[in-house]
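S.K.: Quick one, fold the following:
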Amino acid sequence: MIMQLNNKNNAVIVYQSNSLHGAIRTPSDKSISHRALILGALCLGETTIKNLLLSEDVINTAEALRQFGANININKDAECKISGIGIGGLLQPEKNIYLGNSGTSARLLIGLMSSCEVLVKFEGDESLSNRPMNRVLSPLQKVGLEILEDNDRKLPLTLRGATMPVPIYHHLTIPSAQVKTALILSALNISGTSTIIEPIKTRDHTENLLKLFDADIIINKNSDGDDVIKINGLVKLSPQKIDIPGDPSSAAFFVVAGLIMPNSVLKITNVMTNPTRAHFIDVLNRMGANIKIAKTYSKCGEDVCDLEVTSSELKGIIITKEEAPSLIDEFLILSVAAAYAKGASRFCGLSELRVKESNRFEAIINMLSSSGVSCRNVGDDIVIDGKGEVIGGSEIKTNLDHRTAMASFILGLNAHNKIRIDDISPINTSFPGFTQLYTQIGGIYKSE
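M.R.: Below you'll find the predicted structure:
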C-alpha cells in the first residue's frame, strides 16, 4: 500500500511490555531503493523494481526523477516500472526539487545532475536544510558543477551542471557511501575514465547494482590495500528486473528488541547480509546475543537471510573506530543494546554521527542519560555503563530523526517507567509500518 505522507507532530507514550513473539518481514532496503530508481531512470527501456520501499525519502527521489524526465509508475503492491531517459538525458526541471528529510536523495541527485547541462534548485525540510553538503559539492566542482546559490553549502542550493565535465580523480579522505555514489553517478555521464580511491570500504550497493545494469565499472586494490573504482562514462545501461532485499538497518531495531526482552523469540525474515551493512549482527554476537540464521537466499545481487532471535543476557563491548563506518546507521539501536547489557561499552570514532539527520552523537547521550543510563562522551567516543536495566521516566526529543524515534521505542520496551517520545512522524521516512509491527509482536504504546 502506498504510504500517505505525514508531517504532523505525533507524540506517544511507550510502556514496559511483556515478552515478544512473532514473525516480522523486514521492509525493503532504503539505500538500494534510492539507487535502483536512479539507475532505472538512466536506462533506455523499461526497468521493473519489485518491493520498492514506499517511504517518504524514496518517494521524494522518485518525484525528483520524474522532474528530470523519467516516467515512473508505482502500484499498490510496491512494484515500480520506470521508462528511463538514458545516460546524459536529464531534462531541465520545471520547478524546484523538494527532497523532504532525505540526505541520501540530496547527495545522490546532486551527483547525478552535476555532469548534465541542467539548472536545479534543491530544497528540503528544516532538518535537511541544516545538514552540510560541502563534502559532495567540493569534489563535484572539479567536474565543472557551478554553485549559483551557496547558502553556506546547505539547502536550499541552486546548482548548474557542467557543460563539459572532466573525468573524476578523487581520494575519499572520510568514509562516505553517499559521497562515493554521488561521484560514481556523475562519472556515468563523463567521457573517459573516472577514478575513485576508497581506503575504508563503505556500503557497496551502487557498485553491485551497476554491474547488474551492465555499466563499465572495475574495482581493484592498490598497493596500500585501498579499493580503486574505475568507471568508463557514456556507456549505455541495460534495463533490469530486480527485487529489493530487506533493510538490515531497519531489522536491527527488532533484533535488539528480541534480545533485551526476557522470554522472547522473534523470527525476522528478508534481512540483507551485505558485509558493509550487517556488521551489527557480529557486534551483537560478541555481546552474547542468541541470533541464529535460519535460511539464506539472494536478491538483487545481495545475500539475504532469515533470523531467529532469542532473548539474551548481553555484556558490554568495545567497538573500534575502524568498525564505525559499517555501523553508522546502527549506533543508536546498538546504544540501546549497550544500555541493557551488563558492563561498560565504548563506541569509538563516532564524529560522523554529528552530521546525520540530527546530531546522533548528542542524541545517544541525551536519550540514555535522561532514561537513567550512565552515558558520557570522551572526545569522539561514547561510553555507556550498562547495568542490565533501564529506569526510563524520560521525555525524548527526536529532532526530526527517524532512527532516534525508533530507538526510543525499543529503549522503552523494558524500561521500569514510561518513556515519552515527542514526535514519531519522522519514522515514515524509512520504515512505514514500524508501529504496527511493534504492537504486533507485543510492544505497548499509546498516542497522546
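
S.K.: When you work out contacts or count neighbours from here on, use the C-alpha atoms and nothing else.
M.R.: Noted.

S.K.: how far out from the middle of the chain is the helix or strand containing L332?
M.R.: Assigned by DSSP states H and E, L332 belongs to helix 331-340. Here the centre of helix 331-340 is set off from its chain's centre by 18 Å, with CA atoms, centre = their mean, to the nearest Å.

S.K.: Now do that helix: everything it contacts.
M.R.: Helix 331-340 is contacted by residues 252-253, 256, 260, 280, 314-317, 344-345, 360, 364, 368, 373, 384-390, 403-404, 407, 410-411 when judged by CA atoms under 8 Å, 6 or more residues apart in numbering.

S.K.: Now the element after that helix, going C-ward?
M.R.: Next along from helix 331-340, by DSSP H and E: strand 342-347.

S.K.: which strands and helices sit next to the next helix or strand after that following strand?
M.R.: Next along the chain after strand 342-347, taking DSSP H and E as the criterion, comes helix 360-370. Applying 3 or more CA pairs under 8 Å, 6 or more residues apart in numbering; DSSP states H and E, one finds that helix 360-370 contacts helix 331-340, strand 374-378, strand 395-396, helix 402-412.

S.K.: Out of those, the one nearest R107 is which?
M.R.: R107 lies closest to helix 402-412 among the helices and strands packed on helix 360-370, at 18.5 Å (CA to CA).

S.K.: Check the gap between L159 and E117 for me.
M.R.: 10 Å (CA to CA, to the nearest Å).

S.K.: cool, and S31?
M.R.: 26 Å.

S.K.: Run through the helices of this protein in chain order.
M.R.: Using DSSP state H, the helices of the chain run over residues 30-41, 56-67, 103-114, 134-141, 177-187, 205-212, 248-260, 279-286, 331-340, 360-370, 402-412, 434-440.

S.K.: what comes into contact with the fifth one?
M.R.: If you take CA under 8 Å, 6+ apart as the criterion, helix 177-187 is touched by 104, 107-115, 135-136, 139-140, 167-168, 172, 193-194, 196, 202-204, 206, 231-233.

S.K.: please redo it, this time with the cut-off set to 7 Å
M.R.: The contact list for helix 177-187 (CA atoms under 7 Å, 6 or more residues apart in numbering) reads 104, 107-108, 110-112, 114-115, 135-136, 167-168, 194, 202-203, 206, 231, 233.

S.K.: One more, please, to line up against the first structure:
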Amino acid sequence: MSSHGDPIPMTSRKTRNLRGTAHVPGDKSISHRSLILGALSVGETTIDGLLEGQDVLDTASAMRAFGAEVTDHGGGRWSVHGVGVGGFAEPDQVIDCGNSGTGVRLIMGAMATSPITATFTGDASLNSRPMGRVTDPLALFGAQSYGREGGRLPLTIVGAADPVPVRYEVPVPSAQVKSAVLLAGLNAPGQTVVIEKEATRDHTERMLAGFGAELSVTEEDGKRVITLTGQPELQPQSIIVPRDPSSAAFPVCAALIVEGSDVLVPNIGLNPTRAGLFYTLQDMGADLVFENPREEGGEPVADLRARFSPDMKGIEVPPDRAASMIDEYPVLSVVAAFAEGKTHMPGVKELRVKESDRIDAMAQGLRAAGLTVDEGEDWWTVHGLGHGKVPGGATVESRLDHRIAMSFLVLGMASEQPVKVDDAGPIATSFPIFERLMADLGARIERANG
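M.R.: Model prediction:
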C-alpha cells in the first residue's frame, strides 16, 4: 500500500526518442530548509519555486503547528511569517511527517532547544526508520526523547528548558544529522560546533548564513568544522529555489539509456555537495553537458543536456563521492545495467537505512529483470549488459520508496520487456509531476490494474 492510499501499480514500456525540456520540481532539501528557517526568522520570508510534494507540504503543516503563519499563494510561491529563534509554540496535535526523513529530523532539531514538547509520527516507512542518530546528539543539548524500541516513531521530544551548546562529531556522513544539530544550536547560548569527517550537502550552512546567522566553516586535521553562534535574530529572506538535482536524475538517466533521446533539464542546482551523480555519469562516458552555468541565491546552477549514450562503460565509483549522490545510487544502478562491464559502488552503507534498504531493493529488482548484482553491507556491484541487452520483464516492489519506484520505471523505458512496479504511489511525496513530465518527453508509463 502506498503511504497515502491504495497501491498504484505502474508499468513502463520500451520507448525511443525521449525529447523536450523537463521542468523538474524545486529542490527538496532547499524547500524544507526554506520553510523551517523562515519560521525561525522574524518577519516574512517569501519562497518561489517551492517543491509542492507531500514531504514538503508536511513540513509546511508542521511549521504552522509550531506557530508560524505559512501561506500558499499558488504557482509555487509561498510566504512564511516567522516566530523567531526560540519562538516555537507547543503544538496541539501530533506532528505527522509522512514519508520524510529529512523533514522529521530537521524539525526535531529546530524544536529540541525550546521548552516545549512535541510528538512525531509518519507513515509505515518513516516509522520503521531509526531516529537515534538524531536524538542522541539532541540529548547533549538537554532534550529528552521517548520513542518505540530502537528510537523509532512515534516519538516524543521534550525540548531543553536550559539548552547548552555542544561540540559534536558526526559519526557517519549525514546532512540530516548535521543539520539537526545546527538547527538545535540556534537556540543554545554560545557556540555549537559540528565536525564532519566527510563533507555532506551544505545547504543548511549556506542558508543559515543567508538568514544572518554567525557561522564559519574551517578545516582542522582534514575534517570540516562548522561553528555556529547561538541565539541570533534571523532575518527573513526572498528565496528562489533551484530545481532539484535528485529529481533531475530521472529524466537525465532515462535520456542516456533510451535510443534517440535528447533532453534539456533547465536551472538545476549544482551545489558540489549534491552533483556527484552527474560527474559519475560523465566518467562512464555519458553525453551530458552543463550549459549556461550561473549562480542564483548563493547556489550554482546550470542547464543540463542529456543525450542517448549507447557506449557507456562500468566504473569504480569513488567512495568519497557517496555523500554528494547518496539518493541517486538507485537510478545510477539502472544506468549501470545498460553500461558495458561492472559498476562498483562502495561506501554506501547509508542506503541501508533510507526509506527502504535501497541496496537490497535495487539488487532484488535488478536480478528479477535479468541482471547480476553482488552486494555487501556497504557496497554493491552491477554487472552491466550494455545497450539493448537488459531483459526486463519483472514485477518489482517499491517498498514504499519513491526513488525505488522511479528507478525501475526508468529501467522499463529501455529494457526489452516491460517493467511493472507494484506501487508507484509514494512518488507523490517528492516528485508529484513525474508521471506527466516523463509522458510529455515520450515515455510509455501506464497505470496498471493491481
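
S.K.: hang on, the earlier thing: how big's the offset between the helix holding L332 of structure 1 and structure 2?
M.R.: In the superposition with structure 2, the average deviation recorded for helix 331-340 of structure 1 is 0.4 Å (mean CA distance after the TM-score superposition for structure 1).

S.K.: Buried residues, stretch 8-16 of structure 1. List them.
M.R.: 11-16 (16 or more other CA atoms under 10 Å).

S.K.: What's V136 of structure 1 aligned with over in structure 2?
M.R.: Using TM-score structural alignment, the equivalent of V136 of structure 1 in structure 2 is V134.

S.K.: mind checking how far the closest residue to its match other than its chain neighbours is from D202 of structure 2?
M.R.: Closest residue to V134 of structure 2 apart from its sequence neighbours, by CA to CA, 6 or more residues apart in numbering: V177 at 5.5 Å. Separation of V177 of structure 2 from D202 of structure 2 (CA to CA): 12 Å.

S.K.: ok, those two, which is more surrounded?
M.R.: Shown here are V177 of structure 2 and D202; by other CA atoms under 10 Å, V177 has more neighbours (25 against 17).

S.K.: if I look at that one, how far off is I36 of structure 2?
M.R.: 15 Å.

S.K.: Kindly report the same for L409 of structure 2.
M.R.: 33 Å.

S.K.: higher neighbour count, these two?
M.R.: Each of L409 of structure 2 and I36 has its neighbours counted (other CA under 10 Å); L409 has more, 29 against 23.

S.K.: Make sure that one is actually in contact with S12.
M.R.: Yes - at 5.3 Å, L409 of structure 2 and S12 qualify as touching, with contact defined as CA atoms under 7 Å.

S.K.: Which residues are in contact with each of these two?
M.R.: Common contacts of L409 of structure 2 and S12, defined by CA under 7 Å, 6+ apart, comprise V419.

S.K.: Out of the contacts of helix 177-187 of structure 1, which end up buried?
M.R.: Among those, the ones that count as buried by 16+ other CA under 10 Å are 104, 107-108, 110-112, 114-115, 136, 167-168, 194, 202-203, 206, 231, 233.

S.K.: Name the nearest residue to the counterpart of L159 of structure 1 in structure 2, ignoring sequence neighbours.
M.R.: In structure 2, the residue matched to L159 of structure 1 (TM-score structural alignment) is I157. Closest residue in space to I157 of structure 2, ignoring its immediate chain neighbours: S145 at 4.4 Å, by CA to CA, 6+ apart.

S.K.: What lines up with the one you found in structure 1?
M.R.: Aligned counterpart of S145 of structure 2 in structure 1: I147 (TM-score structural alignment).

S.K.: Next, the contact list for the closest residue to R77 of structure 2 other than its chain neighbours, please.
M.R.: Spatially, and ignoring its direct neighbours in sequence, R77 of structure 2 is nearest to D48 (4.5 Å; CA to CA, 6+ apart). By CA under 7 Å, 6+ apart, the contact set of D48 of structure 2 is 76-78, 239-241.

S.K.: ok so, going back, check contacts around the match of S145 of structure 2.
M.R.: 158-160 are the contacts of I147 of structure 1 under CA under 7 Å, 6+ apart.

S.K.: Same question for F278 of structure 2.
M.R.: By CA under 7 Å, 6+ apart, F278 of structure 2 has no neighbours at all.

S.K.: Counterpart of it over in structure 1?
M.R.: Checking TM-score structural alignment: F278 of structure 2 goes with I281.

S.K.: now S114 of structure 2
M.R.: Aligned counterpart of S114 of structure 2 in structure 1: C116 (TM-score structural alignment).

S.K.: Its match contacts G88, doesn't it?
M.R.: Yes - if you go by CA under 7 Å, C116 of structure 1 and G88 touch, sitting 6.1 Å apart.

S.K.: out of those two, which sits in the busier spot?
M.R.: Neighbour comparison, C116 of structure 1 and G88: the larger count goes to C116, with 25 against 19 (by other CA under 10 Å).
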